[in-house]
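>>> what follows is a predicted protein model with its sequence.
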Amino acid sequence: MEATRRRLTEKQADTVEKLTRAALDVLRREGFAGLTVRMVAAQAGVGTATAYTYFSSKEHLVAEMFWRRLAATEAPGDGEPDSTKRVLAVLRQIAMLVADEPTLAGAVTSALLGTDPDVAHLRLRIGSEIRTRLIDALGADNDLELVETLEMIYAGALVRAGMGYASYAEVAERMEKAALQVLRG
């Protein structure tokens, strides 16, 4: 998978993969507040300078982890003829991407709200991918206002979950209810 800052050789891609795997281990152990790029580098067995070659900050590293999860999942519902069901499946999938890792979920929320330019770049990539999935799910029924409304639903719901107001499973259900209200007019 291509990194966000530049094209990678196979060896560099392996290093980035090591760093993202190590970041999850450190995150589980230390939480987002305790996570540092230095700790991740040590866990991955690479130098700190090497880690900073690929990631400008811990926020960038966590945002990359989320991007990789999203990019590695195929959009659901391609064979489903009902556009409403396709949209609901896309929203549920997005909500559940980090549901199995509560520490990662909270870290993703914090990271994506950061000001690091590399995070901003990833936010655009993530948003673009999700928008594409929603447009594809809507099919002929899509219009920009509807897509933006659905984006607001998932963004607000994921922030609520990341802040600990609800679990990701609960948020997925709430997103489905809100989306149904919007889609049914």
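On my side now, so go ahead.

>>> C-alpha from now on. contacts and neighbour counts both.
Fine.

>>> at which residues are the helices of the chain located?
10-34, 37-44, 48-54, 58-72, 83-96, 102-112, 117-138, 144-162, 168-183 (DSSP state H).

>>> quick check: buried residues in the first one?
Looking back up the chat, that one is helix 10-34. The neighbour-count check on helix 10-34 (16 or more other CA atoms under 10 Å) flags 13, 15-20, 22-27, 31-32 as buried.

>>> pull the most distant pair out of those residues.
Farthest apart among the buried residues of helix 10-34 by CA to CA are Ala13 and Gly31. That separation is 25.2 Å.

>>> presented hereafter is structure B, for comparison with structure A:
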Amino acid sequence: MARNTERRTLLSDAAVRVLSHQGSRGLTYRAIDAEAGVPTGTASNYFGSRDAIIAAILTRISERLQPDPDAVQPAADAPGIETLAAYLRDILHRLTADRDAALALFELRLDATRRPSVAEALSMWRREGLMADVDFTETAGLPADRADIVLFHYALDGLLLDQLTVPIDDDADPDAAATTLARRILGH
């Protein structure tokens, strides 16, 4: 079977959905094939191992969660706490808009506690994401350093998990929470 980018993307998206809906134990070649609507055996032709599936999932999630350049540009044009708060809200919106990707990431984090290969792949992916956020923040002249960005990651992970699962406060406004986080972490 010819390997093509569209088919790989279809299978990768199916793997994200399977992981999000069924968890790590449900992430099988057969489940990916069924979710993608392709003949049995197709996923195994594209991904030779479970590690290859995990790598494809992480790559696809990265692609799906890329910020819109039009949303990022204003941050570079008007650095300040409110602009950083807007950037945090944009991150939160992207993650909640792609619920499957966000839940798949949480599933991978849980799986990483049991599988060293998943831990290694996910750790590298997350560190690269952190460094990209730090680089963006510095380049844009936003008022945060690496330690602040790490705190934002911790806080947004918790806020996102809360929004996607069982909210502690049904009336909470995630945008207001992200804005408050920016102000408080940066001391304003």
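That came through fine. Keep in mind the model is a prediction, meaning the values are calculated, not measured.

>>> nearest spatial neighbour of Ser44 of the second structure, chain-adjacent residues omitted?
Tyr29 (6.1 Å; CA to CA, 6 or more residues apart in numbering).

>>> what's the spacing between that neighbour and Ser49 of the second structure?
Distance, Tyr29 of the second structure to Ser49 of the second structure, using CA to CA, to the nearest Å: 9 Å.

>>> Arg174 of the first structure -> the second structure?
Aligning on TM-score structural alignment places Arg174 of the first structure opposite Ala177 in the second structure.

>>> its match: how many residues sit nearby?
Residues lying near Ala177 of the second structure (other CA atoms under 10 Å) number 17.

>>> ok, it to Leu159 of the second structure distance?
Using CA to CA, Ala177 of the second structure is found at 8 Å from Leu159 of the second structure.

>>> do Ile91 of the second structure as well
Separation of Ile91 of the second structure from Leu159 of the second structure (CA to CA) stands at 12 Å.

>>> likewise Ala36 of the second structure?
31 Å.

>>> residue closest to the middle of the second structure?
Taking CA atoms, centre = their mean, the centroid of the second structure lies closest to Ala102, which sits 5.3 Å from it.

>>> got a list of what the aligned partner of that residue in the first structure touches?
Structural alignment (TM-score structural alignment) places Ala102 of the second structure against Ala105 in the first structure. Contacts here follow CA atoms under 8 Å, 6 or more residues apart in numbering; on that basis Ala105 of the first structure touches Val98, Ala99, Ala161, Gly162.

>>> closest one of the residues you listed to Glu64 of the first structure?
The closest of the contacts of Ala105 of the first structure, once distances to Glu64 of the first structure are taken by CA to CA, is Val98, at 12.9 Å.

>>> residue contacts, that closest one?
Per CA under 8 Å, 6+ apart, neighbours of Val98 of the first structure: Phe66, Leu104, Ala105, Tyr168.

>>> of these, which are still contacts in the second structure?
Of these, the contacts whose aligned counterparts also meet in the second structure (both residues aligned by TM-score structural alignment, their matches' CA atoms under 8 Å) are Leu104, Ala105.

>>> kindly reformat the contacts of Val98 of the first structure as TSV and extend each row with distance to Leu113 of the first structure.
As requested, these are exported to TSV (distance: CA to CA, whole Å):
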residue	distance to Leu113 of the first structure
Phe66	13
Leu104	14
Ala105	13
Tyr168	18
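
>>> and Ala36 and Leu159 of the second structure? which has more neighbours close in?
Ala36 (21 against 17).

>>> nearest residue to the equivalent of Gly23 of the second structure over in the first structure other than its sequence neighbours?
Aligned counterpart of Gly23 of the second structure in the first structure: Phe32 (TM-score structural alignment). Setting aside the residues directly before and after it, Phe32 of the first structure is nearest to Ala107 in space (CA to CA, 6+ apart), at 5.5 Å.

>>> my guess is Leu58 of the second structure meets Met124, correct?
No: between Leu58 of the second structure and Met124 there is no contact under CA atoms under 8 Å: 10.4 Å.

>>> flag every buried residue along stretch 94-114 of the second structure.
For stretch 94-114 of the second structure, a neighbour-count test (16+ other CA under 10 Å) marks 94-96, 100-109, 111-112 as buried.

>>> quick revisit: Tyr29 and Ser49 of the second structure: who's more crowded?
Tyr29 (22 against 13).

>>> okay, Met163 of the first structure and Ala107 of the first structure: tell me how far apart.
Taken as CA to CA, the span from Met163 of the first structure to Ala107 of the first structure is 10 Å.
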